[in-house]
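K.L.:
quick one, fold the following:
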Amino acid sequence: MEIFYKIFIGLILATFIPQTIKTITEIIKTRKLSLSQLFVDGGMPSSHSSFVSALSTAMLLTEKLSMLTLVTIAFSAIVIRDSLGVRLEVEKQKKIFKKLYPNETLVEQLKREGHTTLQVFAGIIFGAIVMLAVLL
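P.N.:
Below you'll find the predicted structure:
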């Protein structure tokens, strides 16, 4: 199989599998079938981190240490930082919101936004493993 298709399949798997895991977990927790969960942000593992980790792994394996690889790794670092940053900002907003509206239930819904460090780390490891499995 041509390398382009292998990378493409690896990227799809690195994105689709974490989203599927999160959807199945949510269905088990809530006992409700909701395919909209496939498109929800947050949760374990981070599909954003998984995707960019798989992309960086593919570039490192196919292009070795090149300018393209360095740009890909820099792009990945930005995406991963943003995944964590959303959670940090939501936490700040949640504290303010809780003070202003102590009885609101929206505060609990904000809990799922963004990713924890563990979720991002799991996504990074998962994406790299998926791409290694596809390419090697």
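K.L.:
going by C-alpha atoms from here, please, whenever you check contacts or count neighbours.
P.N.:
Fine.
K.L.:
what segments of this structure are strands?
P.N.:
Here the chain has no strands by DSSP state E.
K.L.:
now the lengthiest helix in it: buried residues?
P.N.:
When the chain is scanned for its longest helix (criterion: DSSP state H), the result is helix 67-100. The neighbour-count criterion (16 or more other C-alpha atoms under 10 Å) identifies 69, 72-73, 76-77, 79-80, 82-84, 87-88, 90-91, 94 as the buried residues of helix 67-100.
K.L.:
so which elements touch it?
P.N.:
helix 47-63, helix 106-110, helix 117-135 (3 or more C-alpha pairs under 8 Å, 6 or more residues apart in numbering; DSSP states H and E).
K.L.:
quick one: contacts for residue 107?
P.N.:
Residues near residue 107 by C-alpha atoms under 8 Å, 6 or more residues apart in numbering: 94, 97-98.
K.L.:
want to put them side by side, so please do this one too:
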Amino acid sequence: MYNNSPQSSILNLSCHTRALPGVNVTQNFRGGENMVPEVKKCTVDRCFYWRDNECFAHSILVGSDEPICETFAMSNQHTSKPADGAIGACHVTQCEYNTSMFCHACSDIEVSWKDSKAQCITFEPRQGV
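P.N.:
This is a model prediction of the structure:
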């Protein structure tokens, strides 16, 4: 069960998309080629890339054997250089939304604290695995 207390930080990502140079994602995803989900909202205020409820990492990585936000960097200081954040890659191949190591979820994605880690709670086990 996830911690829904006021201290629980949540990172909301959305299916809004933008092109990333050199990223080859399926052509039919959100009606365009080379499109990946953008980071829509971030409330993980203990991360270096957080500022004003937004994620300012150029891209985030969700990866390893668990759906963990690998870009999370614990810090009381925050970036001063804004960037449009996007989901750069997802290494959790067991996820239903993972295609060729990219996230294809077309709903808000949430990353929240679980077991002392920032984890993607939008993760859905792949059907038939």
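K.L.:
can you calculate the TM-score here?
P.N.:
For this chain pair, the superposition-based TM-score is 0.24 by TM-score structural alignment, normalised by the length of the second structure; 61 aligned residues with a C-alpha RMSD of 5.3 Å.
K.L.:
about what we covered before: relative to helix 117-135, how tilted is the longest helix of the first structure?
P.N.:
Angle of helix 67-100 of the first structure versus helix 117-135, following axes from the mean of the first three to the mean of the last three C-alpha atoms, to 10 degrees, is 150 degrees.
K.L.:
between helix 67-100 of the first structure and helix 47-63, how many degrees?
P.N.:
Using the same axes, to 10 degrees: helix 67-100 of the first structure against helix 47-63 is 170 degrees.
K.L.:
ok so, going back, could you say which of the helices and strands packed on helix 67-100 of the first structure is packed most deeply?
P.N.:
Mean neighbours per residue, mean count of other C-alpha atoms under 10 Å, is largest over these for helix 47-63, with a mean of 24.
K.L.:
what sits up against that one?
P.N.:
With contact meaning C-alpha under 8 Å, 6+ apart, helix 47-63 of the first structure is reached by 7, 10-11, 14-16, 18-19, 68-69, 72-73, 75-76, 79-80, 83, 120-132, 135.
K.L.:
just to check, residue 50 of the second structure is in contact with residue 42?
P.N.:
Yes. Under the criterion of C-alpha atoms under 8 Å, residue 50 of the second structure makes contact with residue 42 at 6.6 Å.
K.L.:
neighbour count winner among those two?
P.N.:
For residue 50 of the second structure versus residue 42, neighbours defined as other C-alpha atoms under 10 Å are more numerous around residue 50 (26 against 22).
K.L.:
so how far is residue 87 of the second structure from that one?
P.N.:
Per C-alpha to C-alpha, to the nearest Å, residue 50 of the second structure is found 15 Å from residue 87 of the second structure.
K.L.:
again with residue 17 of the second structure
P.N.:
9 Å.
K.L.:
output the longest strand belonging to the second structure.
P.N.:
Per DSSP E, the second structure has its longest strand at strand 109-114.
K.L.:
that one packs against which elements?
P.N.:
For strand 109-114 of the second structure, the helices and strands in contact under the criterion 3+ C-alpha pairs under 8 Å, 6+ apart are strand 10-13, strand 117-120.
K.L.:
tell me what the last one is packed against?
P.N.:
Read it as strand 117-120 of the second structure. Here strand 117-120 of the second structure touches strand 68-69, strand 109-114, going by 3+ C-alpha pairs under 8 Å, 6+ apart.
K.L.:
I'd like those strands as a markdown table, with distance to residue 99 of the second structure appended.
P.N.:
Shown next, in a markdown table, are those (distance: least, C-alpha to C-alpha, whole Å):
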| stretch | distance to residue 99 of the second structure |
| --- | --- |
| strand 68-69 | 17 |
| strand 109-114 | 16 |
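K.L.:
ok so, going back, quick check: buried residues in the longest strand of the second structure?
P.N.:
109-113.
K.L.:
out of the residues you listed, which is nearest to residue 120 of the second structure?
P.N.:
Comparing those against residue 120 of the second structure with C-alpha to C-alpha places residue 111 closest, at 4.1 Å.
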